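*Asks:* fold the following and give me the result.
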Amino acid sequence: MRLLLVEDTEDVAEAIVASFARRGDAVDHVSTVDAAAETICVQEYDVVILDIMLPDGSGTDVLKALRSARKQTPVLVLTARADVGDRVAALDGGADDYVVKPFDLREIHARVRALARRAGSERAGVVEFGDLVFDPAGRSLDIGGSPVSLTRREFSLLEIMLANRGRVIPKERIFDRMFSFNEEEVGINTVEIHVARLRRKLEGSRVQIRTLRGLGYQLVAEH
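*Replies:* The predicted structure is shown next:
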């Protein structure tokens, strides 16, 4: 997943970014309303994690900008405000979920996964495709009943491909979902390396990654 975190408390932001990075997710972090507005103009995200109290204004301004631009990106609001009126205002303003600080990072992960599923076609937490059983929450993959170990990048790539299974995914879109702005040293051809490694992990299964030259990749399953 590609996430945007809008949070001005540095230690909180570092903890969130590090926790999602360990999963293999790409997180862009900004700390102001202005920076968030600039970022959402140039980048699409699977989920936005949004603090309300920011140094140059309110996170609700970011929310308004998103919805005014007709972007339906799921938004999880993070704030220290526990008042019911504040929660109602955020949800009525277009937020999809609301968590009060302090929070457990495991809850943030679960809520972000739920929002991403709700925005897509996937409703169940565990994905079954061919002889693959993929559990994003448990970070596990079984092939034909046997566990298969994945690196965080392979995990991220498989998650992207399963979310788009059967469809052709351009290499650029995969790159966009796997890497954040601060990973400038990573080139787009890195995608080919990770695809090759994931292919090896899928060898012997009923699922394969097809390369359609000039178009991208497609995850398919034999019947």
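*Asks:* C-alpha from now on. contacts and neighbour counts both.
*Replies:* Fine.
*Asks:* is F20 located within a helix, as I assumed?
*Replies:* Yes. According to DSSP: H, G, I helix; E, B strand; the rest coil, F20 belongs to a helix.
*Asks:* quick one: contacts for it?
*Replies:* F20 sits next to 26-27, 109 when contact means C-alpha atoms under 8 Å, 6 or more residues apart in numbering.
*Asks:* one more pass at 10 Å, please.
*Replies:* 1-3, 26-27, 105, 108-109 (C-alpha atoms under 10 Å, 6 or more residues apart in numbering).
*Asks:* closest one to V48 out of those residues, please.
*Replies:* V48 lies nearest to L3 out of those, by C-alpha to C-alpha, at 5.8 Å.
*Asks:* pretty sure the closest one sits in a strand.
*Replies:* Yes. Under three-state DSSP, L3 sits within a strand.
*Asks:* can you report how many residues lie near it?
*Replies:* As a burial measure, L3 scores 21 neighbours (other C-alpha atoms under 10 Å).
*Asks:* let's see this one next to it:
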Amino acid sequence: MRILLVEDDLQLAEGLKQSLNREGFIINHAVKGSSAITSIAAGDCDMVILDLGLPDMDGMQVLKSVRDKKCHLPVLILTARDSIDEKVRGLDTGADDYIIKPFDMKELLARLRVIERRLGTAEQSIISVGNVTVDIASHSVSVDNTQVELSKKDYIVLRALMENAGRVVSKDKLESRVYEWGEEIASNAIEVRIHHLRRKLPEGFIKTIHGVGYTIQKS
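*Replies:* A predicted model of the protein is given here:
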């Protein structure tokens, strides 16, 4: 899942990026509310983690802008504003969740998993197609009940394809799932990931649809 983190505390943002990256999330970071609004309008994320005390505008304005456009993108407010009135205001303005700083990382991850399930990107913790199984909770992959070691990026590509079994996933869509803003991407980066996966998965499991993308057929 691609998360837009809107946070002007650079130290906190870097810590969050590292923690969420380890859990398989792709994090893009915006410091200003105006940058966040532009990114959201471009469709660059699946959800938003939003601080309220931003340098150029109040985070509530960002949330209101999103909801005024009838955008149903999930927004989780992460803020030091701890009054009940602020929490009620945030939820009434359209936030899907509201977490107060300081927070426990385990709680944040649990709240994100709830949003993932609501989005349908993680309807269940186990995804199986044929003899290949992806365990989202443990970030593990097995073939015929034997665990297969994959790099983080290879795992993300396989998970994206497994979640969309029966549908074609474009190269651009896979790139957006795997790489963050500003990360250098080789022209054949996804092809390399697919090659790595094919070496460890059953023959013909991942099919290339030339000029369109890749697919895994439902069993």
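*Asks:* kindly reformat the contacts of F20 of structure 1 as a markdown table containing distance to I16 of structure 1.
*Replies:* Output for the contacts of F20 of structure 1, formatted as a markdown table (distance: C-alpha to C-alpha, whole Å):
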| residue | distance to I16 of structure 1 |
| --- | --- |
| M1 | 14 |
| R2 | 13 |
| L3 | 11 |
| A26 | 11 |
| V27 | 9 |
| L105 | 7 |
| I108 | 9 |
| H109 | 9 |
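*Asks:* what's the ChimeraX line that selects buried ones from those residues?
*Replies:* Per 16 or more other C-alpha atoms under 10 Å, the buried members of the contacts of F20 of structure 1 correspond to this ChimeraX selection:
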select :1,2,3,26,27,108,109
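*Asks:* among the contacts of F20 of structure 1, which one sits closest to A82 of structure 1?
*Replies:* Nearest to A82 of structure 1 among those is I108, at 16.4 Å by C-alpha to C-alpha.
*Asks:* nearest residue to that closest one other than its sequence neighbours?
*Replies:* Leaving aside its chain neighbours, I108 of structure 1 sits nearest to V99 (8.0 Å; criterion: C-alpha to C-alpha, 6 or more residues apart in numbering).
*Asks:* I figured that neighbour was touching D86, is that so?
*Replies:* No. Look at V99 of structure 1 against D86 with C-alpha atoms under 10 Å: they stay out of range, at 11.3 Å.
*Asks:* what ranges do the strands span in structure 2?
*Replies:* Taking DSSP state E, the strands of structure 2 run over residues 2-6, 26-30, 47-50, 75-79, 97-100, 126-129, 132-135, 140-143, 146-148, 169-170, 207-209, 213-215.
*Asks:* show me how far the fourth one is from its chain's centre.
*Replies:* The chain centroid and the centroid of strand 75-79 of structure 2 are separated by 15 Å, computed with C-alpha atoms, centre = their mean, to the nearest Å.
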